[in-house]
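> This is the structure alone, sequence omitted:
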């Protein structure tokens, strides 16, 4: 073989080697050759997102064959603490900017969070509304048993804002760690009413009735989402955040009762 032929062969081998390394890097970071993401994507999301994000997660998997979305739902404050303590997660979706700030303030976010939805409170009562609750003032009546979220949880902070705006003082019989817990007390007949998000009351409409009240406009929650700095699947994290803000996901959120940001 001539010297020129030898040099040409070496260039071809080197080019193939570099190309192979590039492909392997994309796969390791969760990227597929066609631009879709692959691998597991773990999402920590506020409990009030349970129904909407369950569907959005399935839709994301269909749009990205080879991906698997794992959802962990709980109160936003509890999830933020888990993220800051090093729990392996790719994405965090909170029910309030204040809770998100504990994660960004600790340096655990990959970029700035973006608001993807808004939510508003209603009074959830058992079907038939036996206590005849028509507004916030009724929650302060003697004998009316009320469930609220704990103050450190976004739904609890929103409830306190609404109650203060209405000048209503009450002592709840229970303080729950997330909105699903407060709603469960109504569904089980253990309380006469609970302050929950409109979306959660809609999801449980077979068991509860939602009572709207004007003061809820003073306590609307913005929902921010962010990819996490130490995400095991960075490409998947960024893709899922983008998908939540896409038209198909926004349609799912709207159907669940969320407001556009």
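On my side now, so go ahead. Bear in mind the structure is a predicted one, so any value in this text is a computation, not a measurement. Numbers count the residues shown, from 1 in each chain.

> alpha carbons only for contacts and neighbour counts from here, please
Fine.

> what separates stretch 116-135 from the chain centre, distance-wise?
Distance, stretch centre to chain centre, for stretch 116-135: 21 Å (Cα atoms, centre = their mean, to the nearest Å).

> need the strands for the stretch 101-250 of the chain, in chain order.
Assigned by DSSP state E, counting those that start in this stretch, the strands in the stretch 101-250 of the chain fall at 114-119, 121-126, 146-149, 174-176, 193-197, 208-211, 221-227.

> Kindly reformat the ones you listed as JSON lines containing mean neighbour count and distance to residue 42.
As requested, the strands of the stretch 101-250 of the chain are exported to JSON lines (neighbours: other Cα atoms under 10 Å; distance: least, Cα to Cα, whole Å):
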{"stretch": "strand 114-119", "mean neighbour count": "21", "distance to residue 42": "18"}
{"stretch": "strand 121-126", "mean neighbour count": "28", "distance to residue 42": "28"}
{"stretch": "strand 146-149", "mean neighbour count": "27", "distance to residue 42": "25"}
{"stretch": "strand 174-176", "mean neighbour count": "19", "distance to residue 42": "25"}
{"stretch": "strand 193-197", "mean neighbour count": "30", "distance to residue 42": "24"}
{"stretch": "strand 208-211", "mean neighbour count": "22", "distance to residue 42": "31"}
{"stretch": "strand 221-227", "mean neighbour count": "25", "distance to residue 42": "10"}
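
> hold the first one in mind and look at this next one:
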């Protein structure tokens, strides 16, 4: 699959939000920057994950379209797994959207119809309101890590260094899982970080470091792994750290959605997530 001009991507995004229940226009507009196809980077990621996302285990014979919303930290492995599933089931299309788990859950609560939601942490599921998942399974876990630019120019050795006035620190917004987790870890350590900005999700937070706009960020361990050398990781001691579960919620009884959910939660899905730096559920 390829990513075309912006207009084409926008059309695909609109198609991905199947607003059968008269979704308010604001919901669709919110979804547009988040919903994307299995576009640029998918084939490369699938190649790197190798056998983890290929083989007969993905073949199910199902057909149809599956719309999946997932936490930003899941972008690489879920794109690769979606492409592998489509290759094994050519009559199935997986539509993907990534962003803050809280925002994605709120969109579902407001009427955006999706088949699967993969959330970073369980609190985001509380934002679903009256929308009840058909089933929920934990597919992975994650922990936090400090990310710095290559070479760690600010010489950040641990959480205490994030309080230095000469260290520009970026965190996720307080309302999203990675932000809440970072605040929890910093509070436990008794550290008041020198925060210069708080970003909409973990992808935007990490980008501040990769672009050289920050000296450090508190992100997920999987993000440091997925950055593949674009950042360096500084480990947070387990006694100071926290761990988040990644639940996969399924809505409705669609056979293709159930098959893809089983693929994500199965051996090939777990292997791809492990390769991306996630912990076993």
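That came through fine. Small disclaimer: the values here were computed from a predicted structure and weren't measured.

> residue in structure 2 matching residue 52 of structure 1?
In structure 2, the residue paired with residue 52 of structure 1 is residue 77, using TM-score structural alignment.

> mind listing the helices for the stretch 101-250 of structure 2?
101-109, 177-189, 202-210, 221-226 (DSSP state H, counting those that start in this stretch).

> mind checking which of those helices is nearest residue 167 of structure 2?
Of all those, helix 202-210 sits nearest to residue 167 of structure 2, with 11.8 Å by Cα to Cα.

> once aligned to structure 1, how far is that closest one on average?
In this overlay with structure 1, the average offset of helix 202-210 of structure 2 from its partner residues is 0.4 Å by mean Cα distance after the TM-score superposition for structure 1.

> Can you name every helix or strand that that helix contacts?
Packing partners of helix 202-210 of structure 2 (3 or more Cα pairs under 8 Å, 6 or more residues apart in numbering; DSSP states H and E): strand 135-148, strand 169-172, strand 216-220.

> same thing but 10 Å
strand 92-99, strand 135-148, strand 169-172, helix 177-189, strand 195-199, strand 216-220, helix 221-226 (3 or more Cα pairs under 10 Å, 6 or more residues apart in numbering; DSSP states H and E).

> whereabouts in structure 1 does that helix align?
Going by TM-score structural alignment: helix 202-210 of structure 2 matches residues 179-187.

> picking that back up, any idea which of the strands of the stretch 101-250 of structure 1 gets closest to residue 162 of structure 1?
Using Cα to Cα, the strands of the stretch 101-250 of structure 1 put strand 121-126 closest to residue 162 of structure 1, at 8.6 Å.

> In structure 2, which residues correspond to the closest one?
Under TM-score structural alignment, the match for strand 121-126 of structure 1 is residues 144-149.

> and residue 215 of structure 1, how far is that from residue 203 of structure 1?
22 Å (Cα to Cα, to the nearest Å).

> Looking at those two, which one has more neighbours?
It is residue 215, of residue 215 of structure 1 and residue 203, that has more neighbours when counted by other Cα atoms under 10 Å, with 20 against 16.

> which residues touch that one?
120-122, 135-136, 159, 161-166 (Cα atoms under 10 Å, 6 or more residues apart in numbering).

> Likewise for residue 117 of structure 2?
Here residue 117 of structure 2 is in contact with 67-71, 97-98, 101, 104-105, 108, 125, 133, 136, 246-251, 261 (criterion: Cα under 10 Å, 6+ apart).

> can you pull the contacts of residue 262 of structure 2?
By Cα under 10 Å, 6+ apart, residue 262 of structure 2 lies in contact with 58, 137, 139, 248, 256, 268-269.

> corresponding residue for it in structure 1?
Aligned partner of residue 262 of structure 2 by TM-score structural alignment: residue 242.

> I figured the match of residue 52 of structure 1 hits residue 226, correct?
Yes - Residue 77 of structure 2 lies in contact with residue 226 (Cα atoms under 10 Å); the separation is 9.1 Å.

> can you list residues touching both of those two?
Common neighbours of residue 77 of structure 2 and residue 226 (Cα under 10 Å, 6+ apart) are 45, 275-277.

> hang on, the earlier thing: quick one: closest of the strands of the stretch 101-250 of structure 1 to residue 93 of structure 1.
Comparing the strands of the stretch 101-250 of structure 1 by Cα to Cα, strand 221-227 comes nearest, at 4.2 Å.

> helices or strands next to the closest one in the packing?
When contacts are defined as 3+ Cα pairs under 10 Å, 6+ apart, strand 221-227 of structure 1 packs onto strand 39-46, strand 91-93, helix 97-105, strand 114-119, helix 154-166, helix 234-244.
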